[in-house]
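> Whatever this is, show me its structure:
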Amino acid sequence: MDAAGTKRHSGAGQKRPQGLSGQPLKVVEKPWFVYLVRAANGSLYCGISDDPVRRFAKHQTGKGARFFASSPAVALVYVESWPDKGEALRQERLIKKLRKSAKECLVQSQAGDFLPSPQPSPGGRGS
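Next up, the predicted model:
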């Protein structure tokens, strides 16, 4: 007990949650993403989110970043995954320091990744 008579728990002797194997559970953090969005004027915006598609939709409505007040968001052009928010923030800082030409190279590295896969032609042969 402390001076006020309140009982304090030191944490000693408390059990950690366990999985089926009896081993302590590990906290698994959800991934975070660094993303680039192209604005209508051709500029690129870099940000992080735990859900880049949802965040892009927010940018398209004009909310979430003042950057898009002057030129609306038109395309989510680059996404990379990181194990936690801290690492995503570090990568975001690095990308923001890049020249636009280097950012465009990142965009080109994923060109087409956000488009639907081509469907085979009905005859079974490519076009």
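> drop to CA atoms for contacts and neighbour counts, all remaining ones
Will do.
> In the helix or strand hosting K96, which residues are buried?
In the assignment (DSSP states H and E), K96 maps to helix 85-97. Of all the residues in helix 85-97, those buried under the rule 16 or more other CA atoms under 10 Å are K85, A88, L89, Q91, E92, I95.
> How about stretch 96-110?
K103, E104, L106, V107.
> Out of those, name the ones that lie in helices.
If you go by DSSP state H, the buried residues of stretch 96-110 have K103, E104, L106, V107 in helices.
> ok so, going back, of all the buried residues of stretch 96-110, which comes closest to D113?
V107 (10.0 Å; CA to CA).
> tell me the contacts of the residue nearest the centre of the chain?
Central residue of the chain (CA atoms, centre = their mean): F33, 1.8 Å from the mean position. Neighbour list for F33: I48, S49, D50, D51, P52, V79, E80, S81, W82, A88 [criterion: CA atoms under 8 Å, 6 or more residues apart in numbering].
> who touches the residue lying closest to the third one once chain neighbours are set aside in this structure?
In this case it means D50. The shortest distance from D50 to any non-neighbouring residue, by CA to CA, 6 or more residues apart in numbering, is to W32 (4.5 Å). By CA under 8 Å, 6+ apart, the contact set of W32 is I48, S49, D50, D51, S81, W82, P83, D84, K85, A88.
> here's the other one to compare against:
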Amino acid sequence: MRRHDYYVYLVTNRPHGTLYCGVTNDLLRRLWEHRSGHADGFTRRYRCRRLVWFEHHTEIGEAILREKRIKKWRRAWKDALIQARNPDWSDLAPSIGL
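The predicted model follows:
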């Protein structure tokens, strides 16, 4: 049986700046799209390019549900989620190979 990888992630334009929550099956490709401007819409308009948090899932349904829940959260909860693993709001993309 093939293993599937899905990621829920948060990108921002600066520490404590505008946040975007997304889901993808290829985190490196998706980050490249955000950074190069190939991802139209919100992330391009607000220049959300810094990966500050991500979470791995093996079931697409779980990943989509998690993304939808996070999108409904209050901003303070999202900030706390990031702070717990990335208190400096550093760009995590280099740590995953981008």
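> ok so, going back, max pairwise distance over the buried residues of stretch 96-110 of structure 1: which two?
Across the buried residues of stretch 96-110 of structure 1, no pair lies farther apart than K103 and V107, at 6.4 Å, counting by CA to CA.
> From I48 of structure 1, how far off is the residue nearest to D50 of structure 1?
Distance of W32 of structure 1 to I48 of structure 1, given as CA to CA, to the nearest Å: 7 Å.
> Identify the contacts common to the two.
Counting by CA under 8 Å, 6+ apart, the residues touching both W32 of structure 1 and I48 are A88.
> Make a markdown table out of the buried residues of helix 85-97 of structure 1 and add distance to S43 of structure 1.
Output for the buried residues of helix 85-97 of structure 1, formatted as a markdown table (distance: CA to CA, whole Å):
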| residue | distance to S43 of structure 1 |
| --- | --- |
| K85 | 25 |
| A88 | 21 |
| L89 | 20 |
| Q91 | 19 |
| E92 | 16 |
| I95 | 14 |
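> ok, of those residues, which one's closest to R66 of structure 1?
In terms of CA to CA, no member of these lies closer to R66 of structure 1 than E92, at 17.4 Å.
> And the residue nearest to D50 of structure 1? What does it align with in structure 2?
Counting by TM-score structural alignment, W32 of structure 1 lines up with Y6 in structure 2.
> Confirm that the residue nearest to the centre of structure 1 lies within a strand, as I assumed.
Yes. Under DSSP: H, G, I helix; E, B strand; the rest coil, F33 of structure 1 falls within a strand.
> mind listing what the closest residue to it other than its chain neighbours touches?
Distance criterion CA to CA, 6+ apart; nearest residue to F33 of structure 1, sequence neighbours excluded, is S81 at 4.5 Å. By CA under 8 Å, 6+ apart, S81 of structure 1 lies in contact with P31, W32, F33, V34, A88.
> Mean deviation, the host helix or strand of S81 of structure 1 versus structure 2?
Taking DSSP H and E as the criterion, S81 of structure 1 maps to strand 73-82. Average distance, strand 73-82 of structure 1 versus aligned residues of structure 2 after superposition (mean CA distance after the TM-score superposition for structure 1): 1.0 Å.
> Just the buried residues of that strand, please?
Buried residues in strand 73-82 of structure 1 (16+ other CA under 10 Å): A73, V74, A75, L76, V77, Y78, V79, E80, S81, W82.
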